[in-house]
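give the three-dimensional model of this entry:
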Amino acid sequence: MLELALDYASKGYRVFPLWPDGKNPLIGKAGGGSGFKDATTDPDQVQAWWTKTPRANIGIAAGLSGLIIPDLDVKKGDDGPGNYRQLLSEHGLNPTDLEPVVVTTASGGFHHYYRGVPVPDRTKIRVGVDLRSDGGYVVAPGSVVNGKRYVGDLPHVEDLPVAPEALRELLVQEHGQEVASGGVQATGRETLAELLQFPVSEGSRNDWLAKVAGHYAKAGLKFEDYAFHVYEANQRCTPPQPDEDVAGVVDSIWRREREKADPQSDAFLSEVEQELRRLRVRRDAQRRLAEEGIQGTTEAGMFVAGGAFMFDIPDGTPAVWGEGRKVLWAEGEAMMLVGPTGVGKTTLAGQVVRARLGLGSGQVLGMPVAPTKSKVLYLAMDRPQQIARSLRRHFDRSEREVVDERLVVRQGPPPKDVARNPETLIELAIEVGADTVVIDSVKDAAVGLSTDEVGAGYNRARQMLLARGIEVLELHHQKKAHSDGSKPNDLNGVYGSAWIVGGAGSVVLLWGEAGDLDLELIHLKQPAEPVGPWSIRNDHVAGTTVRIEGADPLALLAQAADEGLTAAELSEEMGRDPKSEKDKQRSRRDLDRLVSDGLATKGQEQRGPQRAMVWRATPESAGRLL
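Take a look at the predicted model:
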């Protein structure tokens, strides 16, 4: 899709990404974007969007591109094309004289492309007849929705036919508007529909919102429904008013309209009661908007064509933390940090969060962390004050502006048990506009993790985040039933139902005693090649974690010099079990990668009483070690 999106942008169409196999904007308000308002012809931005999501469909912002597009639908038995022809004929227009550029939609309908001064985006001009222009967008040809493709050839915007003035007037006057040479103006009646069609920007937002609130207040709604609609209308403004200002409008207009009917209706309310009501309104409105956001976006992109599902994914494993074949945290897959209390899970997670915010070197334990331009939500459920002290060690006060803007922390247990209410996590993420969620810790998110019912419920909550494109980092602990105090060697040692680790893409064990400076990092479950095991060291004062040199296969091979190493010998040097065939196989893979990179050689030779494969470092490896 990248090549096609770049082609449209070069022709003057302002494009933006839609969900794969869907129509909804990929980056809406909840993800830190503005939907079709982010549309651009900038090739660098287009390249960035479609490199990150290669299968994203292409949206064209109609009004921003200077387009007027009648949208003729045939779904659900509608005869949009026939009703459109009848509409034109009723106003003396001959459809054959208009000569638009026609695109066939995935459902068998049609988009008629014209260029011209945009007019307001409208729906239901006639049954099956909509208008896409100022304030709207269309799905571009080449995109696929529900496995069916939009078909058509778009010329340069400047080569599109100009929309006849009679057509522009007809499409707008069907809804009682007056067409001006520079666009459309309201006739002055200012119905609710007209107000919502013409949202405003800074300078006029308060008056506009007060008029909208007046219409809703007179509609006989309950206070909660009235307030919700006003908060929702505010999202149409550019930019939306702050919640505190909207709360003031909500209260004052409601009070004004109630007093007209009953002057004593609000007189007895105390200041405290009014303030409590404001808080309840804001909380309920945010919750309901979040619920609408979930319903409106999580279904999009769930259904994709089989070929797109298999062949349009990037080569390799795109990483949040890692690179190449060494990935600790893969995009679209949850990463879980497991370990006993006090070994520094939050210390390590804090460093990853800092790098995710684009601060510092961008590397943790020598591996890059992909920065995000959105927000990180840190759910500090387990001993929030201790988490705060740990995180404070990672950040400098000079970075406070970035941290205040991009890192959101929620203290204490979740508002609902996550396993019983799987939508809870995505509601929280959407509410703050985060594309990364840190769960510290899993045991505090749901009660009864050892049961499959609870484990499956928690995993559903996790997968809802991932399906929405929100990355997940989890902190958890191992089982405490090891009587000999031994470390877990596999996923069976992680506490909880099999659903807990089964739904994670990567599971990393930090092993040691509480307060230990030197720890082991063991990759129990891998999205790509195994990482480590490593010996790492925590600096609890500076809040940093580093790898201890000597656990690198190439360094160990170089130290062996002419003697070389067998797979069993490397396993022993790296703290693996030299008698375990599984561990020896991991060592063979590590050594063979060095051979393929030209950093080692291998050959069969006598090793004691038996012949064995021996690897040796090449002279070229010295440059890599330096």
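
contacts, neighbours, all on C-alpha from now
Will do.

the helix or strand containing Val327 packs against which elements?
Using DSSP states H and E, Val327 sits within strand 326-330. Using 3 or more CA pairs under 8 Å, 6 or more residues apart in numbering; DSSP states H and E as the contact test, the elements touching strand 326-330 are strand 319-323, strand 506-511.

to compare against the first, here's the next sequence to fold:
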Amino acid sequence: MAARTSFTTALAGLAPDTPLPVAARLFAQAGVPVFPCAPGGKNPLTEHGFHDATADLRQVESWWRRFPAANIGMPTGSASGVVVVDVDVHGVNGYEAFRRARQTGLMNGWEALVRSPTGGLHIYYPAALTSEQPSWQAGRAGIDFRGDRGYIIVPPSRRIIDGETALYRLASLSPTPGRALDAAALRRFLDPPRPPRRLPERGSSPGRADPVKLAKWLGGERTDRNHKLFWASCVLAEEGVPYREALDAMLTVAQPDFGQREIARTVASGYKRIHGDAPRPRDSDTARATPGHDLDAGPVGRVASRGLR
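Below is the predicted model:
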């Protein structure tokens, strides 16, 4: 018969007023790796952040002797055996998307519900045993997924909100053990990929679809050019401008501090964002880009993609 995860079992034994050093020790004794974070905050206090998390009791006790008010961080994914759906309330109210996802059955199988100090909700599931579940964000839905290469702040940690102390508080425990979440299906539901667009005839998209005009505009910019280039690339992709035509125009902007490789990667990321597949480069394009670089994984692609979602 399936059992609860070690984390949920340990969490069920904590009271809201359990001292943080005691809670950290109890998690470690249950085999759950933890690490200290800033008192009243989220930033790790260890050199390598969640990579330093451990269930070694002596190390955990040493950390919390040094930082007795430290919040408790826990890596998510295979490291701890749990993943978390984080429903946010800042900017976008994630509860609306959460309700829609729950109606489809995609949210079934949770083990624990934790209220965050800011009014959000952390939904804990057992991690999948057979495959990696990378962390992701669905910004337009107001929901994040904390899986492999991520971490979460766990009860009874606390935050200082408007001068008041607010706890991460266990709200509910499932009466039965949980089951793994289909995180990929949830992401597709919350942030569906844009369907491929049929490219119009060359020259049929006036105005904002003029790559030369956009390139001239970028040539005069000196701030946030990577983000603006990504935006311009997405606009051209949406308007059906051929990738090579857009790239040729944008490469005219190249300057000592705004090189051809960076431009080529960013334009390709914009087209991939709109059409779903990376454009097929010419040999000359490939020579300008860094070999083996994931065009959608660099800092420009990540930051700009979040802004467009």
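
quick revisit: ok, which of the helices and strands packed on strand 326-330 of structure 1 comes nearest Ala285 of structure 1?
Distance to Ala285 of structure 1, taken as CA to CA, is lowest for strand 319-323 among those, at 33.0 Å.

what stretch of structure 2 does the closest one fall on?
Aligned by TM-score structural alignment, strand 319-323 of structure 1 falls on no residue of structure 2.

so what's the residue count around Met310 of structure 1?
Met310 of structure 1 sits with 10 neighbouring residues when counted by other CA atoms under 10 Å.

that one -> structure 2?
Mapped onto structure 2 by TM-score structural alignment, Met310 of structure 1 lines up with nothing.

give me the neighbour count for Gln604 of structure 1.
Gln604 of structure 1 is flanked by 11 other residues according to other CA under 10 Å.

again with Val230 of structure 1
By the measure other CA under 10 Å, the count of residues near Val230 of structure 1 is 23.

host element of it?
Per DSSP H and E: helix 223-234 holds Val230 of structure 1.

name the residues of that helix that are buried.
Residues Tyr226, Ala227, Phe228, His229, Val230, Tyr231, Ala233, Asn234 are the ones in helix 223-234 of structure 1 that count as buried (16 or more other CA atoms under 10 Å).

touching that helix from outside, list them.
With contact meaning CA atoms under 8 Å, 6 or more residues apart in numbering, helix 223-234 of structure 1 is reached by 196, 209, 212-213, 216-217, 240-241, 246, 250, 254, 281, 284-285, 288-289.

which single one of the residues you listed is nearest to Lys37 of structure 1?
Nearest to Lys37 of structure 1 among those is Pro240, at 13.5 Å by CA to CA.

need the counterpart of that closest one in structure 2.
In structure 2, no residue is paired with Pro240 of structure 1, using TM-score structural alignment.

residue range for stretch 216-234 of structure 2 in structure 1?
Against structure 1, stretch 216-234 of structure 2 falls on no residues (TM-score structural alignment).

buried residues, that stretch. List them.
Buried-residue list, stretch 216-234 of structure 2, by 16+ other CA under 10 Å: Leu218, Gly219, Asn226, His227, Lys228, Leu229, Phe230, Trp231, Ala232, Ser233, Cys234.

and His275 of structure 2, what pairs with it in structure 1?
Using TM-score structural alignment, His275 of structure 2 has no partner in structure 1.

and His175 of structure 1, which of the three is it?
Here His175 of structure 1 is recorded as coil under DSSP: H, G, I helix; E, B strand; the rest coil.

which non-adjacent residue is nearest it?
Nearest in space to His175 of structure 1, with sequence neighbours left out and distances taken as CA to CA, 6 or more residues apart in numbering, is Ile125 at 7.5 Å.

go on, Ala617 of structure 1?
Of all residues not flanking Ala617 of structure 1 in the chain, Ala600 sits nearest, at 4.3 Å (CA to CA, 6+ apart).

same check on Leu26 of structure 2?
Ala10 (6.8 Å).

and what of Met367 of structure 1?
Gly322 (5.1 Å).

where exactly do the strands run in the stretch 101-250 of structure 1?
Ranges of strands in the stretch 101-250 of structure 1, per DSSP state E, counting those that start in this stretch, are 101-104, 110-115, 122-126, 129-132, 137-139, 144-145, 148-149, 178-180, 183-185.

okay, the ones you listed in CSV with mean neighbour count next?
Shown next, in CSV, are the strands of the stretch 101-250 of structure 1 (neighbours: other CA atoms under 10 Å):
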stretch, mean neighbour count
strand 101-104, 18
strand 110-115, 24
strand 122-126, 16
strand 129-132, 24
strand 137-139, 24
strand 144-145, 24
strand 148-149, 17
strand 178-180, 15
strand 183-185, 16
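
turn the ones you listed into JSON lines, including distance to Ala558 of structure 1.
Listed next are the strands of the stretch 101-250 of structure 1 as JSON lines, based on distance: least, CA to CA, whole Å:
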{"stretch": "strand 101-104", "distance to Ala558 of structure 1": "63"}
{"stretch": "strand 110-115", "distance to Ala558 of structure 1": "66"}
{"stretch": "strand 122-126", "distance to Ala558 of structure 1": "71"}
{"stretch": "strand 129-132", "distance to Ala558 of structure 1": "66"}
{"stretch": "strand 137-139", "distance to Ala558 of structure 1": "57"}
{"stretch": "strand 144-145", "distance to Ala558 of structure 1": "53"}
{"stretch": "strand 148-149", "distance to Ala558 of structure 1": "56"}
{"stretch": "strand 178-180", "distance to Ala558 of structure 1": "78"}
{"stretch": "strand 183-185", "distance to Ala558 of structure 1": "73"}
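
so which of these gets nearest Val437 of structure 1?
strand 144-145 (29.3 Å).

on that earlier part again, out of the buried residues of stretch 216-234 of structure 2, who's nearest Thr118 of structure 2?
His227 (29.8 Å).
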